[in-house]
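Asker: predicted coordinates and the sequence they were generated for:
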Amino acid sequence: MKQAYPIILTPSEHGYVVYVPDLDINTEGKDLADAIDMAADAIGLWGISAQDLGREIPAPSAALPACAPPQTASYALVDFDAYRRANDMRTVRKNVTLQSWLNDLAEKAGVNFSQVLQDALKQRLGVTDR
């Protein structure tokens, strides 16, 4: 599910500095669009890191924060589940059981068991590559 987090964009010499008040984090971007993208990335990374540590991700504030000129307030959209799928490249080890004759045939054919399992799981679960 997508969340819209309020952000404050402050022009700088090389683009924009971005502050996410709900999470007390900063990032920057070379232009307005890049700054908003970088804010979404920073929020996504912060969120999945918090989840990995067993902490809850705070809900975004409902209103834009007050800011002073030349600052601008906006929103950055993030989907934590999609962010994790796109950026979490950790691997886990799984032990599988199969008949020895099938194992022998696959080894002789040079089959990469991990790749076959990943491909089969993606197909079964309807998951597409990024």
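Answerer: Perfect, thanks for sending it.
Asker: please make it C-alpha for all contacts and neighbour counts, starting now.
Answerer: Will do.
Asker: who are the packing partners of the biggest strand by length in the chain?
Answerer: In the chain, with assignment by DSSP state E, the single longest strand is strand 2-12. Here strand 2-12 is seen to pack against strand 15-20, strand 72-79 when contacts are counted using 3 or more Cα pairs under 8 Å, 6 or more residues apart in numbering; DSSP states H and E.
Asker: now that strand: how far from the chain's centre is it?
Answerer: 17 Å (Cα atoms, centre = their mean, to the nearest Å).
Asker: any idea of the angle that strand forms with strand 15-20?
Answerer: Relative orientation of strand 2-12 versus strand 15-20 (axes from the mean of the first three to the mean of the last three Cα atoms, to 10 degrees): 140 degrees.
Asker: on that earlier part again, highest average neighbour count across the helices and strands packed on strand 2-12?
Answerer: strand 15-20 (a mean of 21; mean count of other Cα atoms under 10 Å).
Asker: one more structure, for comparison:
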Amino acid sequence: MNITYPAIITNEDDVFYIGFPDLESEFYGTYGDTFEEAIQMGKEYLVLKLGDLEEEKKNFPKPSLIKDIKLKENQSVAYINLNYEYEKSLVTISYVKKTLTIPSYLDILAKNKNINFSQVLQEALKQKLMNN
């Protein structure tokens, strides 16, 4: 399913902010350090916003016409066109099964406390990756 939405790109202080007037009440959805990066981030943001609407079983809003969009001096409009199903598959988190070995006493203690091993491993990996 190909989808096209207008995005308003605002250039302020060497940052390119991108927002979708049809999808959000606040103006900016995301940003990039370059115009190209803002477009890429905008695509991902658009897919996530549409995914939220899809989960809520809401219809996607009708895209605005360029003539109806009011711009400020430091703003421009870019149409973001994407194949929604394909882009959604790129953004969606996929999981990989990993096998690990732990001491038996930790296994017993964790099971007695109903600890989710996958969740603990994910949290520990995220923490470790943020500190490196």
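Answerer: Structure received. Only a predicted model underlies this, so the values are computations on that prediction, with no experimental measurement involved.
Asker: distance from the longest strand of structure 1 to structure 2 after superposition?
Answerer: Here the mean offset of strand 2-12 of structure 1 against structure 2 after fitting is 1.2 Å, by mean Cα distance after the TM-score superposition for structure 1.
Asker: name the residues that touch that strand?
Answerer: Residues outside strand 2-12 of structure 1 that contact it (Cα atoms under 8 Å, 6 or more residues apart in numbering) are 16-22, 35, 39, 60-61, 63-65, 67, 70-80.
Asker: over to stretch 82-95 of structure 2?
Answerer: So stretch 82-95 of structure 2 is contacted by 1, 2, 3, 4, 43, 44, 47, 48, 51 (Cα under 8 Å, 6+ apart).
Asker: chain center to that stretch: distance?
Answerer: That offset, for stretch 82-95 of structure 2, works out to 10 Å (Cα atoms, centre = their mean).
Asker: for that stretch, which positions count as buried?
Answerer: Using 16 or more other Cα atoms under 10 Å as the test for burial, stretch 82-95 of structure 2 gives 82, 84, 88.
Asker: swap in stretch 34-45 of structure 2?
Answerer: So, applying 16+ other Cα under 10 Å, buried residues of stretch 34-45 of structure 2: 35, 38, 39, 40, 41, 42, 43, 44, 45.
Asker: ok, the residue mapped onto the last one from structure 1 to residue 17 of structure 1 distance?
Answerer: It refers to residue 45 of structure 2. Following TM-score structural alignment, the counterpart assigned to residue 45 of structure 2 within structure 1 is residue 42. Residue 42 of structure 1 sits 12 Å away from residue 17 of structure 1, going by Cα to Cα, to the nearest Å.
Asker: between these two, what contacts are shared?
Answerer: 26, 27.
Asker: for the spatially most central residue of structure 1, identify the helix or strand it belongs to.
Answerer: Centre of structure 1 computed as the mean C-alpha position; nearest residue by Cα atoms, centre = their mean is residue 83, 2.1 Å away. Here residue 83 of structure 1, judged by DSSP states H and E, is contained in helix 80-87.
Asker: in structure 2, what residue corresponds to residue 85 of structure 1?
Answerer: Residue 85 of structure 1 maps onto residue 89 in structure 2, by TM-score structural alignment.
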